[in-house]
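Participant: Give me the fold of what follows.
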Amino acid sequence: MDAQIALMLAQDGFVTGAIYALMALALVLVFSVTRVIFIPQGEFVTYAALSMAAIQAGGVPSAIWLLLGLAVITLVVEGWRHWRGAHVDWRSTAVWAVAFPAVAAVLALAVKPTAAWAQTLLALLLIVPMGPLLYRLVFRPLAHASVLMLLIVSVALHWVMVGLGLYFFGAEGARTASMWDARWNVGGLPVSGQSLVVIGAAVVLLAAMYVFFERSIIGKALRATAINRVGARLMGIPTDLSGDICFALAALIGAVCGLLIAPITTIYYDTGFLIGLKGFVAAIVGGLLSYPMSVLGALLVGQLESFSSFWASAFKEVIVFTLIIPVLWWRSLKTRHVEDEE
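Facilitator: Below is the predicted model:
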């Protein structure tokens, strides 16, 4: 290996590490607020990428039917809860189950946008509402369940979403048009505009999330819910809506990741699983608590995967996932065991 190859591998590691950093951010956010280890995070990546490919091809993205189905089921469930005497926030329900799906349906079925920014907006409108709808249907009824139970349900939901992805999008892979076709040669190192778009978008999104959690009232409410859910409820913070918001942010981050990587690699209906799992490895490095450590873990995973693909491409996945063993061992020595009931 010479210096030029090493620089190329490092560049690829930073690009993939940026994606894993966003995935780790979403996983830490969801877990800290709702205690859910959200295994299907990668499916948002897949759905967004394949939806964008269908939009660019001039067709109707199949995700619209999935979104409308989730919206109808959510409205039925919320109506049943209201009939049973439970409190239902109809304003937020109208936003996630009526307004967003209606706008997405109009754009997908009637307008069929051709401008790049409008196509991106439509892809986001198709995917982002799925987060809160899935939370309301699957995880909110289990809000007081153990972490193990939530993990089992999360794994089950992952396989359901993979099956739905196969049904709605088919087994064929797809790519999207590059967001920036420029290419440069810097000291013998080829640099593509799409790689810069991925890294730049990841940095902007990470910075935006930092400002959101540090400066905004909603972000501070989410942090308070993550630290002490009961205390946040006593202070008047609607903790049920916190789940909606964090799942919406997770879906947004996953959708953005899908739009960023679709021009780089072919995306299949089950591609998101490995992407989400590597983001999970990065989140484990941060203890599922620390955003900065999760980002550093994601960059480590990206570099490890890139150089492993050169030295031992057949075992690169094994090498990446083996990283989780020493991390868990180290954390088991440094942390005190706490029962879930505590």
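Participant: CA atoms for contacts and neighbours, from now on please.
Facilitator: OK.
Participant: Show me the strands in this protein, by range?
Facilitator: With DSSP state E applied, the chain shows strands at 183-186, 189-192, listed in chain order.
Participant: Tell me which of those strands lies nearest to residue 117.
Facilitator: Distances from residue 117 to each of the strands of the chain were compared using CA to CA; the shortest belongs to strand 189-192, at 20.6 Å.
Participant: What residues sit buried inside that closest one?
Facilitator: For strand 189-192, a neighbour-count test (16 or more other CA atoms under 10 Å) marks residue 191 as buried.
Participant: packing partners for that strand?
Facilitator: Here strand 189-192 touches helix 3-34, strand 183-186, going by 3 or more CA pairs under 8 Å, 6 or more residues apart in numbering; DSSP states H and E.
Participant: closest to residue 292 out of those?
Facilitator: Closest to residue 292 of the helices and strands packed on strand 189-192, according to CA to CA: helix 3-34, at 9.0 Å.
Participant: quick one: the most centrally placed residue in the chain and residue 141, what's the gap?
Facilitator: Relative to the mean C-alpha position of the chain, the nearest C-alpha, by CA atoms, centre = their mean, is the one of residue 254, at 3.0 Å. Remark: distance between residue 254 and residue 141 (CA to CA, to the nearest Å) = 24 Å.
Participant: Check residue 13 too.
Facilitator: For residue 13, the distance to residue 141 under the criterion CA to CA works out to 40 Å.
Participant: run this one through as well so I can compare:
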Amino acid sequence: MTWDVALILGIDGMANGAVYLLAGLGLVLIFSVTRVVFVPFGDVAAFSALSLAAFEAGRRPATIGLVLTLAALAVVVEVVSLARRGEFARIPRAVIGWGVLPALPCLLAWAVGGQQVPHAVFIATAILLVVPITPLVARIALQPIADASTLVLLIASLALHFLLSGLGLLFFGPEGSRTAPLAEGSLALPGGFSVSAQVLLMMTSAIVLSAMFFLAFERTAIGKALRATAVNRIGARLVAIRPARTALLAYTFAGVLAGLIGVLVAPVTTMYYDSGFLIGLKAFVAAIIGGLVSYPLTAVGALAVGVVESFGSFWSGALKDVIVFSLLIPVLMMRSAMTRHPEEEVEEIDQ
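Facilitator: The predicted structure follows:
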């Protein structure tokens, strides 16, 4: 391998790492607030890409039907829950929150679908259209078991992935789609190299969004409420922070990140209804490197995963995923060695 090839692979790896960085931030955000490893995160990103492809093809995206179906189920679940508790006065508000609000981006998508509007409108609509999916799915399947163990929540989240994947096949079909580049041209580098504007856009978006993410958590009341819930759920309740509300905010913000990932990835790879699973899985590797709690370490892990994947595909395209997932082994061994286990503490006390 020459230095020229290594530089090209490094740039490609950083572009992939930028996508995994955004996905990893979403996974860490959800897990830190709700203890849920949200496996279907990549599926939401894939739906965003397919929605944008449908807009560009002059069609109304099938995501409209998917969101409306999930909204109807969420309304039923919420109304039944309120009726069992005798809180009938809150039912109209629940219908508005879980039924009407998710339908608004669907109405927007129906209006712009097949119309001649600026491409930026299609991008914004595709992102807004998938944002409700994450909180709706959480309300239907995860909120009723919010107090269960982390293992039960993980199993439920994995089942949700298969459910959303099946719904994706039902609504979108097996055909793949790729969208037009979001940015044209390239940047010339010394030595005769060039970087496409699409790659630069992906890396710049990751940097800007990560900075905004940090500022939102450090400077805003909402960010501080999310951090408080992540640190101590009981303490958050004592200071009038409702974990259910912060969980809704976490799922919503993660939905925005998933939508952005979809529109960023769609121009560089063909997306299918189940293409998001590998994106979410590799972002999970990055999140594991960060311990599912550290945003800076997750960012470092995401870049490492992207670079390793790029070089792995050069050495063996068939084994690149195996090489990436093999990163988990030394990371888990190191974390296991550095973590003090409760059973060891019990043995020390007995001695």
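Participant: mind giving me CSV with the helices and strands packed on strand 189-192 of structure 1 and columns for distance to residue 237 of structure 1?
Facilitator: Listed next are those as CSV, based on distance: least, CA to CA, whole Å:
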stretch, distance to residue 237 of structure 1
helix 3-34, 13
strand 183-186, 49
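Participant: So which of the ones you listed is nearest residue 300 of structure 1?
Facilitator: Taking CA to CA as the criterion, helix 3-34 is the member of these that comes nearest to residue 300 of structure 1, at 7.2 Å.
Participant: Stretch 162-178 of structure 2 corresponds to what range in structure 1?
Facilitator: Residues 159-175 of structure 1 are where stretch 162-178 of structure 2 aligns, taking TM-score structural alignment as the criterion.
Participant: returning to that earlier point: select, out of the strands of structure 1, the one closest to residue 97 of structure 1.
Facilitator: Proximity of the strands of structure 1 to residue 97 of structure 1 was assessed by CA to CA; the nearest stretch is strand 189-192, lying at 39.4 Å.
Participant: can you list contacts of that closest one?
Facilitator: Contacts with strand 189-192 of structure 1, where a contact means CA atoms under 8 Å, 6 or more residues apart in numbering, come from 4, 7, 8, 181, 182, 183, 184, 185.
Participant: From residue 252 of structure 1, how far out is the alignment partner in structure 1 of residue 131 of structure 2?
Facilitator: By TM-score structural alignment, residue 131 of structure 2 lines up with residue 128 in structure 1. Taking CA to CA as the measure, residue 128 of structure 1 and residue 252 of structure 1 are separated by 5 Å.
Participant: Distance check, residue 66 of structure 1 against residue 106 of structure 1.
Facilitator: When distance is defined by CA to CA, residue 66 of structure 1 is 15 Å away from residue 106 of structure 1.
Participant: With neighbour numbers in mind, choose between these two.
Facilitator: Looking at residue 66 of structure 1 and residue 106 with other CA atoms under 10 Å, you find the greater number of neighbours at residue 66, namely 16 against 12.
Participant: What's the separation between that one and residue 158 of structure 1?
Facilitator: Here residue 66 of structure 1 is placed at a distance of 15 Å from residue 158 of structure 1 (CA to CA).
Participant: rewinding a little: farthest pair in the contacts of strand 189-192 of structure 1?
Facilitator: Using CA to CA, those span at most 22.3 Å, a distance reached by 4 and 181.
Participant: which one of the two has more residues nearby?
Facilitator: Set residue 4 of structure 1 next to residue 181 and count neighbours by other CA under 10 Å: residue 4 wins out with 13 against 9.
Participant: The more buried one and residue 188 touch, don't they?
Facilitator: Yes. Here residue 4 of structure 1 lies in contact with residue 188, judged by CA atoms under 8 Å, at a distance of 7.1 Å.
Participant: May I see the strands of structure 1 organised as a markdown table, with distance to residue 271 of structure 1 added?
Facilitator: Supplementary listing: the strands of structure 1 in a markdown table, determined by distance: least, CA to CA, whole Å:
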| stretch | distance to residue 271 of structure 1 |
| --- | --- |
| strand 183-186 | 27 |
| strand 189-192 | 23 |
